[in-house]
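K.L.:
for reference, the sequence and a predicted model appear below.
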Amino acid sequence: MNSVKIPRQRAIIDRRKTAEAINALVAEKGDAARNEIVSLLKDVLRNGRAEIAKRLAENPSAGHECVAAQALLIDQMLRLVHDHVIEHVYPAGNRSSAERIAILAVGGYGRAEMAPHSDVDIAFITPMKRAAWCEQVIEAMLYFLWDLGLKVGQSSRTVDETIRMAKEDLTIRTALLESRFIWGDRALYAETGRRFWAEVAKGSERQFLTQKLEERDARHKRMGDSRYVVEPNIKEGKGGLRDLQTLYWIGKYVHRVRSAAELVDVGLLTKAEYSSFRRAEGFLLAVRSHMHMITGRAEDRLTFDLQREVAARMNFADRPGKSAVERFMQFYFIQARRVGSLTGVFLAHLDDEFAKKRARKGFFAGWNQKARTLKGYRVFGGRIAAPSDDWFKKYPVRLIEVFQLAEANSLEIHPDTMRQADRDSTLIKANIREDKCANALFVELLAGRNDPETVLRWMNEAGVFGRFVPDFGKVNAQMQFDMYHHYTVDEHTIRAIGLLSRIEKGELSADHPRSTRLIHRVNSRRAIYVAVLLHDIAKGRGGDHSVLGAEVAEELCPRFGLSENETELVAWLVRYHLLMSATAFKRDLTDPKTIENFVGEVQSLERLRNLMILTAVDIRAVGPGTWNSWKGQLLGDLYDAAQERLRLGHMKHGRQQRIAAKQEAVVALLGDKAHLKEDVGSLLDDSYWIAEHEDMITSNLIQYEIARKNEEQLSIHCEFDATRGATLVSVIAADHPGLFFRIAGGIALAGANIIDARIHTTRTGYAVDNFLVQDPHGQPFAEGRQLERLKRSIRDALANRVDLVPKLAARPLPITRSSAFRIAPRVTFDNNASGRFTVIEVNARDRPALLNRLARALFESKLVIQSAHVTAYGERAADTFYVTDLLGAKITADDRLKEISDRLLHAASDARQKQLEEA
């Protein structure tokens, strides 16, 4: 886009010296010199690339210089090949007017922006229907380029064909728009350019803008539609290089600018914004160049493994509470956000330009709709605008007010006013942060009734949010280096606020029926909105973000104007915002001690209501697919049990009453098979009746009776369970040691993940084991083929028809990139979480059949597993087991606990995985 001075160009490639070497080879060997010429050019290309790589290593942020040097290298290679072909391979004495060729660089190469492994996009232009000589030259050149190992994207057209196709095809029009003359017939290039502007571009500016924006929106949608995804595509993603290029294309097409710098001259960007443009572009180009050099290919997705390497190459270092890779990615997201705000301002200006043109030409020429005023602001065409350039300087509280008014009145903020807010955000000092009016306006915006999410995002992109709430500024653009969180902390938080608003409006009642009811029963709307804002505010500080966040809440809430009770509630919610999900997903909810411990922390119905809502929006805002009906059911079960305990001060029914009530419900569900409650149900002890839901018990009793009738030693039942969003697998078999880990292995071999498991034994020695399983993407197995595969795989595993260990080790993980993360496995024991069992929790990097390996380690430790609860957080797995020793007692002896811990750590370790793979 802009010419970049490249020092010591001949150190990259010396065209004159290389041309002389080619001529000498031709003089010596004639036509037989081709292989030596290719070899010579390969050396020149390799040396040039090595020099560019060396310069980037010395100055790792020099993105513009690197891509310009790469383009220079390819320019000179093309010139050398062209001259050799027309002088030595197909020399023409007196060429006719048809025997002319112009070579144009197009695409990124046309802008002189070439990453090390980018395609070489070129266009050969000829004056008319191609003469034989032109075809021979083009073909010979292409063969040379291919032999050099270059990936060439090429077209060969006459001037007429080029113009005709540019009119019809947006891609060709864009390529031609940024074409650059490389070599050959300059007059032909000039004629193509003149005709392009006169015949293609003129009068089609609005159409080009519309098509380019549609193209951009479709691209964003494909790439996740957020500039804050944690593995961004730096070329095609939102806030990436393509967005900057789109600005340049539109500016060039509409205003005929020759470089991005000229966007300032035509008033589309200010000088400061253009400097921002160049900084963001330079950084992104440098990152892309490093990625190409690391991978040795055209790689544009900044994956977790690449993030570490690029951060190291660009000299980012660890800081307390924040690793080098997190600091690098935070800087990346700041640039991506800058690209977003530049795009908004730029496009709004163009929109205004076109609107003025339409007004001058149309029916309403000379007529202007009168702007209304709102608290001193101008409101026109659905936008709110500051009335003067010094509006915010006079009274900086207006920097908060303008966003609050926009949200309350469903208005957009005029781009000029956004620009002013960005520029004047530095006026927000301590006195403005402590201003009662400013804080009241902020809380009103945060808990707005229309669309607080969108307006808070504008506020964030203008830099006002982070200055008014400096603690939020610290998590601005901060990524969480894991595969669970899809967004940066600030984007996750703003999305969570948007979800809370949608729940309050009833828009998510299908997925969140309980939260939709509860939000209208909380004592303070603003307290729950503030709690959502602050729940992750202390991430990246090097300690427990829940504890540190509660301290932040205690300072900020009084500033926001919250009462003492509201402050206490918000601080508690921030401190314990992970409690409900950890209890629901990692603990046995049928164990009374689980509910007792949870209620002991929660202590009031008001806290419980707020915590339920906060938990739901926090999980859902993590990213697409993170919330599912199984999580919803677990949280709902925990809420209902805790609410009953809090309302009554105890569990409504004692153990025997609960069993009797459940048996009554099962009898009703069994209908004409009610006799099974006695015939089969009497074989199962009280713990079974407490642990399982009525529908599961009904299914188990019917399955047991059928198996007994058919004299089956093994019965496997699989069915899709829509309520739980999972597949139920019930296995009835003669109980024996190791049954659980074999079933777990069979399920893993079928490509399924166990998310919950309960293990029971009848008085007659039969195991009744219930599993809930999903596929690696959190979806149930629902098709007949899938269910059949599950059954067959479990049957084979139990009959020893497959050698489980090597088969499971060879199974690829659904998340292959998890190896980019270093997670030391951790084992914890809790003898207070349950009245009857020792609770063991294992945290480790997810890997093939981890549950099977852990269950085998527990079997080898002579433990009996009562239930297993499996939770995955991206690359990290948390597996919880309720166990006893062979006599049914808890494990308390230190040496015994250490022995079990060592076995589990070995089973979960990377070293163990390598051993299995090698075996």
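P.N.:
Yep, it's here. Since this is a predicted model, take the numbers as computed values, not measurements.

K.L.:
contacts and neighbour counts: CA atoms only from here.
P.N.:
OK.

K.L.:
ok, and for the lengthiest helix in the chain, which residues are buried?
P.N.:
Looking across the chain with DSSP state H, the single longest helix is helix 324-361. Buried residues in helix 324-361, counted by 16 or more other C-alpha atoms under 10 Å: 324-343, 345-347, 349-350.

K.L.:
again, but for stretch 224-234
P.N.:
Across stretch 224-234, burial judged by 16+ other C-alpha under 10 Å covers 224, 226-234.

K.L.:
tell me the one of the residues you listed nearest A24?
P.N.:
Nearest to A24 out of those is I234 (C-alpha to C-alpha; 44.4 Å).

K.L.:
what about the residue nearest to that closest one when sequence neighbours are not counted, how many residues close to it?
P.N.:
Spatial nearest neighbour of I234, chain neighbours left out: G240 (4.8 Å); criterion: C-alpha to C-alpha, 6 or more residues apart in numbering. Residues lying near G240 (other C-alpha atoms under 10 Å) number 26.

K.L.:
next one: whichever helix or strand A642 is part of to chain centre, how far?
P.N.:
Taking DSSP states H and E as the criterion, A642 maps to helix 629-648. Taking C-alpha atoms, centre = their mean, to the nearest Å, one finds the center of helix 629-648 at 30 Å from the center of the full chain.

K.L.:
against A430, how distant is T567?
P.N.:
Relative to A430, T567 is positioned 21 Å away (criterion: C-alpha to C-alpha, to the nearest Å).

K.L.:
with V397 instead?
P.N.:
Distance from V397 to A430, by C-alpha to C-alpha: 12 Å.

K.L.:
these two: which is more packed in?
P.N.:
A side-by-side neighbour count of V397 and A430, using other C-alpha under 10 Å, places V397 first with 22 against 10.

K.L.:
mind listing what that one touches?
P.N.:
Residues in contact with V397 (C-alpha atoms under 8 Å, 6 or more residues apart in numbering) are 432, 435, 437-438.

K.L.:
second one coming, line it up with the first:
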Amino acid sequence: MTSSPISTDALQDAIGEERKRLNEGSLALRQAYEAHPLTSGVLKGRARLVDGVIQRLWNACGMPPEAALVAVGGYGRGELYPCSDVDILILLADQPDGSLQSRLSTLVGALWDVGLEIGHSVRTVEECLDASASDITVQTNLLEARLLTGNAGLFDDFARHYREMLDVRTFFKAKQLEQEQRYTRYNDTPYSLEPNCKESPGGLRDLQMLGWISRAAGLGRNWRELARRRLLTGEEASDLRSVERFLQHVRIRLHYLTGRSEDRLLFDHQEKLARIMGIEATAAKRASEVFMQRYYLTAKKVTQINTILLQNYGTEIFPDRGGPAITINARFQAVRELLDIRSEQIFERHPSALLECFLLLQRHSELKGMTARTLRAVWLNRNRINAAFRADPANRALFLQILQQKRGIVHEFRRMNQYGILSRYLPPWRKILCQMQHDLFHVYTVDQHILMVLRNVRRFTMSEHAHEYPLMTRLILGFERNWLLYVAALFHDIAKGRGGDHSKLGMEDAREFCEDHGLSTEDTELVVWLVEHHLTMSQYAQKEDTSDPEVIRRFADIVANERRLTALYLLTHADIRGTSPKVWNGWKGKLLEDLFFSTQRLLRGATPQQALGLDDRQEDARRLLRYHGLRSGVEEALWAQLDAVYFMRHSAEEIAWHTRLLYFRPEADDPVVKARVSDEEHGVQVMVFTRDQKDLFVRLTGFFGRMGFTILDAKVHTTRHGYALDSFILQDPGQAAPYRDIVSLIEHDLTERLRKPLAPERPSSGRLSRQVKHFPITPTVSIRPDDAGKHYILSLMAADRPGLLFDVAEVLANYGISLQTAKIATLGERVEDTFLMSGAGLSQDAQVVRIERDLLERLQV
């Protein structure tokens, strides 16, 4: 039997009527929510509103009574966010004929015309079961299927067969694996600066997954039912209701704010969301920072209970898994490869077991974690770690043992942080817990950044990562008591956000820890010194002229000995890599490595020139030239025009490359432009050799800027016979494919450009990133003489943008200033650039003030 469809005109009238109902109903829901923010009012109210619209259009399109219209996914659960997709299943008894296919198309089109974002499938019962068996996403969507209208018998038949074929154990394992994959996709952390409130760890998807498994296994349909079955405590059920409501409010507000299905907490939205949700700024934090800290603490709570509940689910679903408990000691046992307390009162009777449990996980590689009741007991008893606990020598010894184990250090410190142990044992840690860093440089909260640095230092010691960090591995394995570096990592940023110099404040925390834990004077001084100077090496490498022997000497005076140098190099490398995947590159690694070896040679008794490896560099360059078939002595004509500064600023490989290109034309009439792919820097290295000319550096930066390149490094050199020999390292932030195709383009176009005496062309200024718009960076400029008094150093900090280096070069050219070298440090959305320069006007204070003023004007965004 088939219902008769209404006419096209009548259908259009019905669509218009339903669109009006939907819009008016949606507006009423929003107004009611803004007057009295109840999540159920929006989520269930919108689902009911959409139910009515879809049901009436189903009838208007004359759908046959043999078919069934089914809500699936979140819509099937009876919840719809303001801008969420509406997922439906059209269930058929048999394959549709041509007439029915036409009606189905009409229905789906009508639903879209009304203004619904429809996700639909058309399947028979058999097709549903087949799709469910092969795709866990389909199986999950169908788990919450709800009949909207149509053939109830057909739907009941589907539901019965679906339940019969649902393998709860397979479903549980698949959802666990799916969560692990999702966590990996979102960097295994809820603490990124712009998390996804639905998909990131600790987001709504974690709660939904718990609900799906519970429903599939018949364990309960809400948190209260799970508590009645003792899978949750009453407090945990209450916590889950609270965090779920908070995340629902966040997502609802985000949809209303953006007018679309947006689940990312972008910088653009954080301040507005905080204001909408009634969160105000404090004396020390912006409203967005207060809001995000609350979000992170919520996500932390979700991941905690998610871990506990999944273990309890596993016990219910696999009651036969594992054998009898295996006694480890008087306090702990192993159950199903998990560490378990032997008594519910163990932490009350033996508070030191709060640290012992983490040590046991490190020492017993067969253990994969803690049982749910152990995790719950750790969390509930965390406040037993008080001043008396921290003063107990036995507990201090336990904490040091955790730091000194051969395995599991990072895993257990992360677990200690997750369950509140670390912030109780190290009181300063409480102040950085879930604290944002709105410097657009770090992409993690302070506590997560510190744990990332700890991970990086730890990886240096592991053979499986030796291919990634061969030098670091060699250095740390030869470093006596290398666990001291873990202590320095824990304290290097622990004073962030307190006001004042966090390095100085962190020194005091580190000293107190070391002295309390009985470290020797030598080890204490090393850790305290590392915390104080953890930024020093990166500042020297990226902002000073490390080809200057005096700079190396000053840095060597700070480190004083090779043990400190090695420790600082390892910590600096780990720190930079622990800020953001975008911050580290091969060029920064090379700067640090060069500074390390130069300082090491100086500390071992070399002269400043030997420390910089000038003689070795020239000899290595000669060997490379012989390797490429050039006869002895061909380099002399070119090298005679190059001074010591050139050889100090370039590596042997760069010197050999330049020489191979220029030895036969040291007085070339035409510009020589050569480019090559640099695998080390993941970019392009460019050499320019031409007669020196006015505004050359400005023209070059303008050219590279118009091509969309970021300049990572620039070495500007003028030969004795009046030629410019300039080197650049370039990256294209948007370049995904190999750079090889662009090398010839650079060589041809730049050569043609330099042949013509044209004025510099300004590159496009481009658009500011949205991060910079919401967290503006006030530019700073400083010009000071170097220690030798021969040159001047320009240091600037500003928001990164296309054309910035061109603007700087143009201002300096206008004042007749010559550049010697430029170090470009891009830290997320911020640049910290350093230029070594010379010019007659730089000795005059009034002229310097004018230059600084003009630079600041150009750097404003």
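P.N.:
Thanks, I have the structure now. Values in this document were obtained by computation on a predicted structure and should not be read as measured data.

K.L.:
give me the TM-score for this pair.
P.N.:
Once the chains are laid over each other, their TM-score by TM-score structural alignment, normalised by the length of structure 2 reads 0.92; 851 aligned residues with a C-alpha RMSD of 3.0 Å.

K.L.:
what residue of structure 2 matches up with the residue nearest to I234 of structure 1?
P.N.:
Using TM-score structural alignment, the partner of G240 of structure 1 in structure 2 is G203.

K.L.:
ok, V602 of structure 1 next?
P.N.:
Using TM-score structural alignment, V602 of structure 1 pairs with V559 in structure 2.

K.L.:
ok, now which ones touch its match?
P.N.:
Contacts for V559 of structure 2 (C-alpha under 8 Å, 6+ apart) come out as L565.

K.L.:
make sure V122 of structure 2 is indeed in a helix.
P.N.:
No. Per DSSP: H, G, I helix; E, B strand; the rest coil, V122 of structure 2 lies outside any helix segment and is strand.

K.L.:
residue in structure 1 matching it?
P.N.:
That one, V122 of structure 2, aligns with S156 by TM-score structural alignment.

K.L.:
wait, doesn't that match sit right on F124?
P.N.:
Yes. Shown here, S156 of structure 1 and F124 form a contact pair, counting by C-alpha atoms under 8 Å, at 4.6 Å.

K.L.:
which of these two has more neighbours?
P.N.:
The neighbour count for S156 of structure 1 versus F124, taken as other C-alpha under 10 Å, is higher for F124 (21 against 18).

K.L.:
among the contacts of V397 of structure 1, name the buried ones.
P.N.:
Among those, those scoring as buried are 432, 437-438 (criterion: 16+ other C-alpha under 10 Å).

K.L.:
can I get the residues you listed in TSV with distance to D318 of structure 1 and secondary structure?
P.N.:
Below are the buried ones among the contacts of V397 of structure 1 laid out as TSV (distance: C-alpha to C-alpha, whole Å; DSSP: H, G, I helix; E, B strand; the rest coil):
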residue	distance to D318 of structure 1	secondary structure
I432	33	helix
C437	40	helix
A438	36	helix
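
K.L.:
which one of those residues is nearest A201 of structure 1?
P.N.:
Of all the buried ones among the contacts of V397 of structure 1, A438 has the smallest distance to A201 of structure 1: 49.0 Å, by C-alpha to C-alpha.

K.L.:
the closest one pairs with which position in structure 2?
P.N.:
By TM-score structural alignment, A438 of structure 1 lines up with N395.

K.L.:
now its match, nearest residue through space, not along the chain?
P.N.:
S352 (6.0 Å).

K.L.:
that neighbour maps to what in structure 1?
P.N.:
Counting by TM-score structural alignment, S352 of structure 2 corresponds to V397 in structure 1.

K.L.:
for K791 of structure 1, what are its contacts?
P.N.:
K791 of structure 1 makes contact with 716-718 under the criterion C-alpha under 8 Å, 6+ apart.

K.L.:
please list all residues in contact with the counterpart of S341 of structure 1 in structure 2.
P.N.:
In structure 2, the residue matched to S341 of structure 1 (TM-score structural alignment) is Q304. Q304 of structure 2 is in contact with 418-419, counting by C-alpha under 8 Å, 6+ apart.

K.L.:
A145 of structure 2 and S40 of structure 2, how far apart?
P.N.:
Per C-alpha to C-alpha, A145 of structure 2 is found 19 Å from S40 of structure 2.

K.L.:
and if you look at A644 of structure 2?
P.N.:
Taking C-alpha to C-alpha, one finds A644 of structure 2 at 74 Å from S40 of structure 2.

K.L.:
and for A159 of structure 2?
P.N.:
On the measure of C-alpha to C-alpha, A159 of structure 2 and S40 of structure 2 end up 26 Å apart.

K.L.:
between the two, which one's more packed in?
P.N.:
Higher neighbour count among A159 of structure 2 and S40: A159, with 18 against 14, using other C-alpha under 10 Å.

K.L.:
how about the residue nearest to N386 of structure 2 when sequence neighbours are not counted, secondary structure?
P.N.:
Distances taken as C-alpha to C-alpha, 6+ apart put R424 closest to N386 of structure 2, at 7.0 Å, once the chain neighbours are dropped. With three-state DSSP as the basis, R424 of structure 2 sits in helix.

K.L.:
aligned partner of R424 of structure 2 in structure 1?
P.N.:
Using TM-score structural alignment, the partner of R424 of structure 2 in structure 1 is R467.

K.L.:
and for its match, the neighbour number?
P.N.:
The local packing of R467 of structure 1 (other C-alpha under 10 Å) involves 21 other residues.

K.L.:
also R336 of structure 2?
P.N.:
As a burial measure, R336 of structure 2 scores 18 neighbours (other C-alpha under 10 Å).

K.L.:
what of T258 of structure 2?
P.N.:
Neighbour tally, T258 of structure 2, other C-alpha under 10 Å: 12.

K.L.:
from A394 of structure 2, how far off is it?
P.N.:
T258 of structure 2 sits 55 Å away from A394 of structure 2, going by C-alpha to C-alpha.

K.L.:
which ones are touching Q293 of structure 2?
P.N.:
Shown in contact with Q293 of structure 2 (C-alpha under 8 Å, 6+ apart): 434-436.

K.L.:
got a winner among those for most neighbours?
P.N.:
Highest neighbour count within these: M436, with 26 neighbours (other C-alpha under 10 Å).

K.L.:
can you classify Y81 of structure 2 as helix, strand or coil?
P.N.:
Following three-state DSSP, the label given to Y81 of structure 2 is coil.

K.L.:
the equivalent of L27 of structure 2 over in structure 1 sits in which helix or strand?
P.N.:
Alignment note: L27 of structure 2 maps to A50 in structure 1; criterion TM-score structural alignment. A50 of structure 1 is part of helix 34-58, with elements assigned from DSSP H and E.
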